[in-house]
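Colleague: requesting a structural model of the entry that follows:
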Amino acid sequence: MKNQLLPAIRLTLVLLVVCCLIYPALVWAGAQLAPGQGLGETVSKNGRVVGYDNVGQKFDRPEYFSSRPSAVDYNAAGSAGSNKGPSNPEYLGTVKARLDTFLLQNPGVTKDQVPAELITASGSGLDPHLSAQGAYVQVARIAKARNIDSNTIKSLINNNLEKGVINPDRVNVLRLNLALDNLASASR
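Modeller: Predicted structure coming up:
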């Protein structure tokens, strides 16, 4: 028994040092080299942090681009999907309610024009991006709410597109909404 107990204790102590001290120290040191020192890249407006570059947040006022829905109510501490499949009646009801709400808020848009990303949550529940189509389908509502020409808003989308190599072109919703605010400030 002594021949088995001492190696087990030694292995436990070595793994404790590796897993609880060395590995976390290496991860922390690597994070210090990343932008934001591992805290994420913040987005500021007028010297005040308004969000994080890679974490989605809710925009529900008509003069802003809507984000992708979140299964975790945009809580980064609880990143997760809904874990409900496309045949789940509760999930289908949620998606239908989101579609109905979107169509109500965006008159003139038909059901076929609404991309799935605007009515379904991402796997993390925190996706900060929309496809170009997801942004363009909202232009008429925003143009009316802000009393701005729709071509100006389309240009703003084009100027904020992140070109995809493997993925389709996409736009960061927070940055796009901040650009909208800057556009409104510049026209005053």
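Colleague: could you use CA atoms for every contact and neighbour count after this?
Modeller: OK.
Colleague: strands along the chain, start to end?
Modeller: Assigned by DSSP state E, the strands in the chain fall at 42-45, 48-52, 129-131, 161-162, 170-172.
Colleague: make CSV from those and add mean neighbour count and distance to residue 105 to it.
Modeller: Shown next, in CSV, are the strands of the chain (neighbours: other C-alpha atoms under 10 Å; distance: least, C-alpha to C-alpha, whole Å):
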stretch, mean neighbour count, distance to residue 105
strand 42-45, 14, 27
strand 48-52, 13, 25
strand 129-131, 22, 18
strand 161-162, 17, 24
strand 170-172, 22, 21
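Colleague: nearest to residue 32, out of the ones you listed?
Modeller: Nearest of the strands of the chain to residue 32, taken as C-alpha to C-alpha: strand 42-45 at 15.2 Å.
Colleague: about what we covered before: how about the strands of the chain in TSV, adding distance to residue 23?
Modeller: Converted to TSV, the strands of the chain look like this (distance: least, C-alpha to C-alpha, whole Å):
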stretch	distance to residue 23
strand 42-45	26
strand 48-52	26
strand 129-131	32
strand 161-162	34
strand 170-172	33
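Colleague: nearest to residue 112 among those strands would be which one?
Modeller: When the strands of the chain are compared by C-alpha to C-alpha, strand 129-131 sits nearest residue 112, at 15.6 Å.
Colleague: so which elements touch that closest one?
Modeller: On a contact count with 3 or more C-alpha pairs under 8 Å, 6 or more residues apart in numbering; DSSP states H and E, strand 129-131 meets strand 170-172.
Colleague: tell me how far the strand it packs on lies from the chain's centre.
Modeller: Mean C-alpha position of strand 170-172 versus that of the full chain (C-alpha atoms, centre = their mean, to the nearest Å) differs by 10 Å.
Colleague: can you check stretch 176-188 too?
Modeller: 21 Å.
Colleague: which parts of it are buried?
Modeller: If you call a residue buried by 16 or more other C-alpha atoms under 10 Å, then stretch 176-188 has these buried ones: 176-180.
Colleague: to compare against the first, here's another:
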Amino acid sequence: MNAILTSLRLSAATILICVVGYGAAILALGQTLTPNTANGSLIVRDDGTVVGSRLIAQSFIRPKYFWPRLSAVDYDSASAGGSNLAPTNPALAERALPRLAALGASDSAPAPSDLLTASGSGLDPHISEEAALYQTARIASARGIQTEAIEALVTGAAFSPGGTFTDGRIVNVLELNLALDRSFGGQ
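Modeller: The predicted structure follows:
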């Protein structure tokens, strides 16, 4: 009987140390060193309203906004996952056709592939700088402003995710759309 009580005490102590103690220590460390990241990299307006996360894509369908990559999970973070469709699968082409039409793509102005395909998670918040620049004419027309002004906004927001080790530059769609509204009005 004494051995059972000893093993129960040891199990309780192990659970307390490994689950509660370790969890609390990691939480405190994250909140102290990187509070924004630990809380989900939320984007907050000046009035305190949370508009989204820098890490998770949102759906934008109005012509006056940049559109993100397609999502195989309808931008639902609880069911994140890619489409798992091969490039030769006809279903992939069928899914891209409505987006091609909405983008006004043509043989002379083909749409960048990241505007026609889902990311691995279905929630990638970034598109290539090329994909953002491809959309500037539509946005300028919808907002009644010069394309060059929007192109300058895209160029200013673009960054290399791997620093100097990668070729392509990307933009965060939500941050870019918020910058559009700040610069040219919106809502």
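Colleague: quick TM-score on the pair, please.
Modeller: For this chain pair, the superposition-based TM-score is 0.79 by TM-score structural alignment, normalised by the length of the second structure; 180 aligned residues with a C-alpha RMSD of 2.9 Å.
Colleague: which residue is the nearest non-sequential neighbour of the most centrally placed residue in the second structure?
Modeller: Nearest residue to the geometric centre of the second structure (C-alpha atoms, centre = their mean): residue 125, 1.6 Å. Distances taken as C-alpha to C-alpha, 6 or more residues apart in numbering put residue 57 closest to residue 125 of the second structure, at 4.0 Å, once the chain neighbours are dropped.
Colleague: tell me the spacing between the one you found and residue 71 of the second structure.
Modeller: For residue 57 of the second structure, the distance to residue 71 of the second structure equals 9 Å [C-alpha to C-alpha, to the nearest Å].
Colleague: so what sits against both of those two?
Modeller: Counting by C-alpha atoms under 8 Å, 6 or more residues apart in numbering, the shared contacts of residue 57 of the second structure and residue 71 are residue 123.
Colleague: now the helices for the second structure?
Modeller: All helices of the second structure, identified by DSSP state H, fall at 2-15, 22-33, 35-38, 90-103, 129-134, 136-143, 147-157, 173-184.
Colleague: need the winner for burial among those helices.
Modeller: Ranked by mean neighbour count, the helices of the second structure are led by helix 129-134 with a mean of 21 (mean count of other C-alpha atoms under 10 Å).
Colleague: show me the contacts for the equivalent of residue 135 of the second structure over in the first structure.
Modeller: Aligned by TM-score structural alignment, residue 135 of the second structure pairs with residue 138 of the first structure. Neighbouring residues of residue 138 of the first structure by C-alpha under 8 Å, 6+ apart: 65-66, 106.
Colleague: dump those into JSON lines; add distance to residue 172 of the first structure as well.
Modeller: Below are these laid out as JSON lines (distance: C-alpha to C-alpha, whole Å):
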{"residue": "65", "distance to residue 172 of the first structure": "10"}
{"residue": "66", "distance to residue 172 of the first structure": "11"}
{"residue": "106", "distance to residue 172 of the first structure": "20"}
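Colleague: tell me the one of those residues nearest residue 186 of the first structure?
Modeller: Nearest to residue 186 of the first structure, judged by C-alpha to C-alpha, of those is residue 65 at 18.9 Å.
Colleague: TSV please, covering the buried residues of stretch 176-188 of the first structure and showing distance to residue 77 of the first structure.
Modeller: Shown next, in TSV, are those (distance: C-alpha to C-alpha, whole Å):
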residue	distance to residue 77 of the first structure
176	24
177	24
178	24
179	27
180	28
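Colleague: identify the residues contacting the nearest residue to residue 137 of the second structure once chain neighbours are set aside.
Modeller: Closest residue to residue 137 of the second structure apart from its sequence neighbours, by C-alpha to C-alpha, 6+ apart: residue 147 at 5.7 Å. Counting by C-alpha under 8 Å, 6+ apart, residue 147 of the second structure touches 136-137, 139-141.
Colleague: wait, the residue nearest to residue 125 of the second structure sits on residue 124?
Modeller: Yes. Between residue 57 of the second structure and residue 124 there is a contact at 5.5 Å, judged by C-alpha atoms under 8 Å.
Colleague: neighbour count winner among the two?
Modeller: Taking other C-alpha atoms under 10 Å, residue 57 of the second structure and residue 124 do not tie; residue 57 has more neighbours (25 against 21).
Colleague: and that one, how far from residue 140 of the second structure?
Modeller: As for residue 57 of the second structure, its distance to residue 140 of the second structure is 22 Å (criterion: C-alpha to C-alpha).
Colleague: what does residue 115 of the second structure give?
Modeller: Counting by C-alpha to C-alpha - residue 115 of the second structure and residue 140 of the second structure are separated by 18 Å.
Colleague: repeat that for residue 58 of the second structure.
Modeller: Residue 58 of the second structure sits 21 Å away from residue 140 of the second structure, going by C-alpha to C-alpha.
Colleague: could you do residue 179 of the second structure as well?
Modeller: 14 Å.
Colleague: got a list of what residue 162 of the first structure touches?
Modeller: Neighbouring residues of residue 162 of the first structure by C-alpha under 8 Å, 6+ apart: 169-172.
Colleague: to which residue of the second structure is it aligned?
Modeller: Aligning on TM-score structural alignment places residue 162 of the first structure opposite residue 159 in the second structure.
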